[in-house]
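Trainee: Turn this into a model:
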Amino acid sequence: MNARIYHIVLISFISAQWACAQTDTLLIGKDFKGISANSYFNYFNTDAEITADSAWKVFTQKTNSLKRINKINFGPINGYYWLALTVKNTSNKRQELYLEIRQPHLYRIVFNRVFRDSVVTQFETGIHFNFFKRPLPNRFFDFPVTCEPGESFTMLVQVHHINSLSLPLYIVTNEALQQNNYRENLVWGFWLGFLSFCTMSSFIAFLFFRKSVFLWYFFYILTAALYGFTEQGFSFQYLFPRLADFEAPAIIHLGVYGFVFLIKFSQGLLETRKHFLLVHKILNWVFYFTLVFIVAGYLMPGFMFRFSTIVLPTLNIDVLVGLGLLSYCGIKSLWTNKVIAIFYLVAYGTLIAASVFSISNYGFGAFQYFGPNPVLISYFLEAILLSVALIILFRQIQKERSALIATVATQQKEMYKNFIGGIEKERNRIAGELHDDIGSRLSFLQRLLSTHSEESKKTSDQLEQIIKDVRQLSHDLAPPLAHVSGLIPLLEKLISDIRQSTGLNIKFQEYDFKRELSTEQIQQVYRIVQEALNNIAKHAGASKIDVQVFGHKNEVDIIIEDNGKGFDISQPTGLGINQMKIRTDSIGGRLEINSHPGKGTTILLQVPFDSTKK
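Mentor: This next block holds a predicted model:
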């Protein structure tokens, strides 16, 4: 009897001790899908690593070191955290559950399951190990547990981290886990796709416009996309699954790269060289100073780590100076380019606000937040706002380019006009000299030789021919009397003269030419047709030439065709054709020459009617 009572008391004592060893129990019913489990976990932390059995004893003894997890962000740590939670399946079906830690950058995690007589380690993973050490191929840490109907079990988790610790803990079913992963991957896929689109668009814009601001924007958004891809754990999962301890330094480097590219992009967008030269030079020094840190980190990692107490504060000061100068440039740009400055300041403000808000992840501030990284959200908003700013800049560049082209065209037209005017004046002067001086003197000489001797008669005939040639040359050089005759009579007279002097078969036709060109246009068209016909007579060897004039509502088209030997238009042209082009440009026309060796030549001259002449 006494022995039986003894056994009953002993069993009751052991059961009481086991009950005391239990943490608060999470009940899993038949409709359970998932829950945020932070408030159900108890934890304690140590500076040195202890065994799982020793940690479990702390929970069973319920010492004062045990705490309830009432937060997500623990702030900067460098130690070991032990967490424990008991789960009981109150349903009548088997439950496939997962402990999910939605923090992809934990250094080391050991998942243990407690049985009545021992603590069994089931998984050991973290960014200190390659990706394939994870229980599930997911960017988060998911630990599967099976719970039979009515069964209860305790999970004991060790977390070792060397930075700011965030622990968002969830207990979810397999179905809920898959749905969450699908939904989140869809959102981040859209995020990455949009930034990739902005990246490619900016690179294409750089290739097209050759403006460095588009290239720096390409690098900045590319860095932002890689930063987000890595910060969310996708780089470790998809790009470098075998590189342990990869993510933390990658995130730091990408952040510094982003700062460097932001400086150069901002300089281009805000035109700091043009408006704030001194600040522009200081920003260049900040840029090069940061590059020195980046290169030193690769070449002398041991030195940089040994003097990290000096290096990191110096780098922080460098970044703060750069950000302050960028803020100054953005505000001052409100007086130089208000629209772009507004978009830039709003985009820049979202990044600064997100950076300030994200200090909750470091355990500072009264609020507790764990969700999408605010910096990543700000990158998305930045990409939208800065893309709009670049579109505005693109339109401004196009407007300035169009205005410059118009100015150059106007100046070029004026230059052509003055050049042609000078040519006409000189031709007129030479024609006058030939007619009034040399022609008169030759006529006087002819009269002196007008004797009846045979030699005198021959000399007189030669002089008469020279006089005719001089008069013809004078006539050709003198400007046409456009205000007296009009274009059609002048062309008819020109063609008639060339027929007589060369014997060429030239056919002239005019169709529906009812409006008249301006005096200057008529003079230039006359010279162009004159030069074209002279070139045909001298070089083409043509037997037939067609000249056609077509009048249209807003322009006149003149077509000159010959059946001569033609020429290769890809070869350098002579002075005559260049003069024709210059004259055409001076009156706002268009000259097109089509020719092939052995197939003749076609010349199309299009001249718009003067809008002031009806």
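
Trainee: can we go C-alpha only for contacts and neighbour counts from here?
Mentor: OK.

Trainee: Give me the neighbour count for Gln61.
Mentor: Look at Gln61: counted by other C-alpha atoms under 10 Å, it has 12 neighbours.

Trainee: Which residue is the nearest non-sequential neighbour of it?
Mentor: In space, and not counting its chain neighbours, Gln61 is closest to Ala21: 6.8 Å by C-alpha to C-alpha, 6 or more residues apart in numbering.

Trainee: Check Tyr362 too.
Mentor: In this structure, Tyr362 finds its nearest non-sequential neighbour in Gly75, 4.3 Å apart by C-alpha to C-alpha, 6+ apart.

Trainee: so the one you found sits right up against Ser358, yeah?
Mentor: No: the pair Gly75 and Ser358 does not pass the contact test of C-alpha atoms under 8 Å, sitting 11.7 Å apart.

Trainee: Neighbour count for these two, which is higher?
Mentor: Shown here are Gly75 and Ser358; by other C-alpha under 10 Å, Ser358 has more neighbours (18 against 15).

Trainee: quick one: that one from Leu156, how far?
Mentor: The gap separating Ser358 from Leu156 is 29 Å, by C-alpha to C-alpha, to the nearest Å.

Trainee: got it, and Gln523?
Mentor: The gap separating Gln523 from Leu156 is 100 Å, by C-alpha to C-alpha.

Trainee: Also Leu278?
Mentor: 60 Å.

Trainee: please give me the structure for this one as well, since I'd like to look at both together:
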Amino acid sequence: MYKFNWLLNIYKRLLYLILCLLLCCVATAQIQFFHNESKASIKSSLILAYADSSVKMDIERYAQIKTNMQPLNSGKFNLSYKNEMLWLYVPVTAVEGYSSFTNIMLRNPHLNNLHVWMFENDSLVKTFAPTGDHLPFATRTLRYADFVFPIPEQNKNKLAFLILLDKRNEQLNVPVHFVTEDGFSSYNRRKNLLAGLMSGLGLFLSLFTFFLFYAMREKLYVYYSLYVLMVFFYIFSDYGYSFMYLFPNHPLPADFTRPLSISLASPLYMLFAITLLNIKKHLPTHYKWVAGFVIFYLSCLVISVFVIPNTGKVRIVLVWLMQIFQNTGAIIILITAIAALRKKIPYAAYIICTSIVLLFAFFVFMQYVSGFITDTFLTRNMMNIGFATEVSILAFVLTLRFKKYKEQSEQLLRTTNLQQEQIFQNISNYQEKEMQRYSSLLHDSVGARLSAIRLNLESLNRKLPEAQLAKSIGDIGDLANDVRQFSHSLSPVLLQKKGLIGAIKEITDTVNDSKELYIQFESIGSLQKVSFRYELMLYNILQELIQNILKHAQATEVIIQLILEKELIYLFVEDNGKGFNHLSIKEGLGFSQIQQLVTFVKGSLTIDAKEGHGCKVTLEFPVLPDETNHPTTYR
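Mentor: Model (predicted):
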């Protein structure tokens, strides 16, 4: 209950923080003037402005509202998120140092509609083609992402520009630059350099994530790669390059991709964060909050997709809601990461860092847009720099995670190799004991019988009856069969030559030919062979079980089933003999050696036996990882 109250209090503070962010981000129409990239000294009383709710965008409309235009310094023109456009009348002489610039640039590639006229002594001398991102890119006067208009050198002190800016129902921010040729070149170099660095970083991180996904096959890397794609597509679109290079003849998708990509980035970041921290397992309550918010967010986004291309109040509400949701999502992840840090969940500190970077970048950028802080190269690119910093930190986290995974894999491989060496050593010890047992059998059985036959053959000199001769010949035949069975049991050459399944069939055929016992053998599974170590162990275990049945079970039928799969080996042996009490297994039956071998390969051995009801032996164990990848190792 205490933890739930703590979580509830955190989310209450979250709402207060969102309100504070909104209060700090009051947006107005920002019309600022620059000489190259430095703030220009202007005579604002000479610059006239008028907010117009009309839909007419021609010079005749200017004639109608000309007398209503007011000096720009008479007050701020708050046009952001309003259904109005702005007329600006800018004499060249209003800008100090006007004689040195050659172009006028409007540094906002996302103006919906832009009309520019040039006057000389109040006489219209040039009408530039209507342009804007609601018109094909070819309408730009010069082929740049920003809007650039050349200024003639002659009679410059008599020139004035009439500019009509239309960005209805959206944030209006228009820095007007009077640039020289060198200043314009310098600005474009810096912008293209930053865009190139961002694009290169996005390409590198995409390839890097693809490599990690190929190595680990986790959906975490899918979330990250999609997030990187959305972030850098937003940056690419924010600089105006998506319209310039991807959709030059299709203004609607060019206008739509920027808000859509940034809207999709937020839930992808949240999914990445909760997957990285494994919140579902460690913080199930937080997981429910985050998952519920993501579902709600995506639902609102789907609805917005069908409405946001239109203009009007609905668009304004949706734009504001998506901005609130995006920042709410970052704060929710920040709170969740703090809770994860308290539980010492790995990488929580990095998620806290990236969330703070996002919120700080958004706050500074909105302060810049609202005019509360100076327009500089850093502040105007703060959101893009914040995104690039964040995805770089997350890439570093993935690198650490992958490094840790490799170290754990190498440690597991070392442990596995050690286990295999132990298994091989125990199999060798087991084989040595078997050799001793067979040596004893050869000495006690074969040796004794050979001695008896020798005596019988020596007695032939005394011309003993023919029945005794026939008996000696029969004993020699039986002894030959025993020796052949012993040789098959002792030699791994048979196993190497015919494989596990072939060697088992050799044993069962030999037993079936003796007519003492009938063995039904069945082999199934996706594999025909496994590592020789496993084959040798299975072969020895099966030999031991068959010997036990022949010696002790008094059975007439046996069923053997072997299953070889990529990750599992299964052996089942059942006989119809007299059975025994499995609670008092005798050492002589060999089950202790079998149990020891099975233990070393982390398998399981089950013995189901009752007196008078036969015996069932089930053995299964996993195939070790490197054995799966290298089935012929040590062969």
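
Trainee: How about the contacts made by the residue nearest to Tyr362 of the first structure?
Mentor: Asn163, Ser164, Leu165, Ser166, Asn361, Tyr362, Gly363, Phe364 (C-alpha atoms under 8 Å, 6 or more residues apart in numbering).

Trainee: 6 Å instead?
Mentor: When contacts are counted by C-alpha atoms under 6 Å, 6 or more residues apart in numbering, Gly75 of the first structure is found next to Ser164, Leu165, Tyr362, Gly363.

Trainee: Now check Met105 of the second structure against the first structure: what is it aligned to?
Mentor: Taking TM-score structural alignment, Met105 of the second structure has Glu100 as its aligned residue in the first structure.

Trainee: Surely its match is in a strand?
Mentor: Yes: the assignment for Glu100 of the first structure, made by DSSP: H, G, I helix; E, B strand; the rest coil, places it in a strand.

Trainee: if I look at it, how far off is Ile331 of the first structure?
Mentor: Here Glu100 of the first structure is placed at a distance of 45 Å from Ile331 of the first structure (C-alpha to C-alpha).

Trainee: Tell me which of the two has more neighbours.
Mentor: Here Glu100 of the first structure and Ile331 are set side by side on neighbour count (other C-alpha under 10 Å), and the busier one is Glu100, at 20 against 16.

Trainee: need the contact list for that one.
Mentor: For Glu100 of the first structure, the contacting residues are Phe141, Asp142, Leu169, Tyr170, taking C-alpha under 6 Å, 6+ apart as the criterion.

Trainee: OK, contacts around the most centrally placed residue in the second structure?
Mentor: The residue lying closest to the centre of the second structure (C-alpha atoms, centre = their mean) is Tyr221, at 1.2 Å. Contact partners of Tyr221 of the second structure, counting by C-alpha under 6 Å, 6+ apart, are Phe213.

Trainee: one more time with 8 Å
Mentor: Contact partners of Tyr221 of the second structure, counting by C-alpha under 8 Å, 6+ apart, are Thr209, Phe210, Leu212, Phe213.

Trainee: between Leu278 and Leu156 of the first structure, who's got more neighbours?
Mentor: Just comparing Leu278 of the first structure and Leu156: by other C-alpha under 10 Å the higher neighbour count belongs to Leu156, 25 against 11.

Trainee: tell me the secondary structure for the more buried one?
Mentor: At Leu156 of the first structure, secondary structure determined by three-state DSSP is strand.

Trainee: when you align them, which residue in the second structure goes with it?
Mentor: The criterion is TM-score structural alignment: under it, Leu156 of the first structure has Leu162 as its aligned partner in the second structure.

Trainee: measure its match to Glu120 of the second structure for me?
Mentor: With distances defined as C-alpha to C-alpha, the gap from Leu162 of the second structure to Glu120 of the second structure amounts to 11 Å.

Trainee: mind listing what the aligned partner of His128 of the first structure in the second structure touches?
Mentor: His128 of the first structure is assigned His134 in the second structure as its aligned equivalent, the criterion being TM-score structural alignment. Taking C-alpha under 8 Å, 6+ apart as the contact definition, His134 of the second structure lies against Asn112, Asn113, Pro251, Leu252, Asp255.
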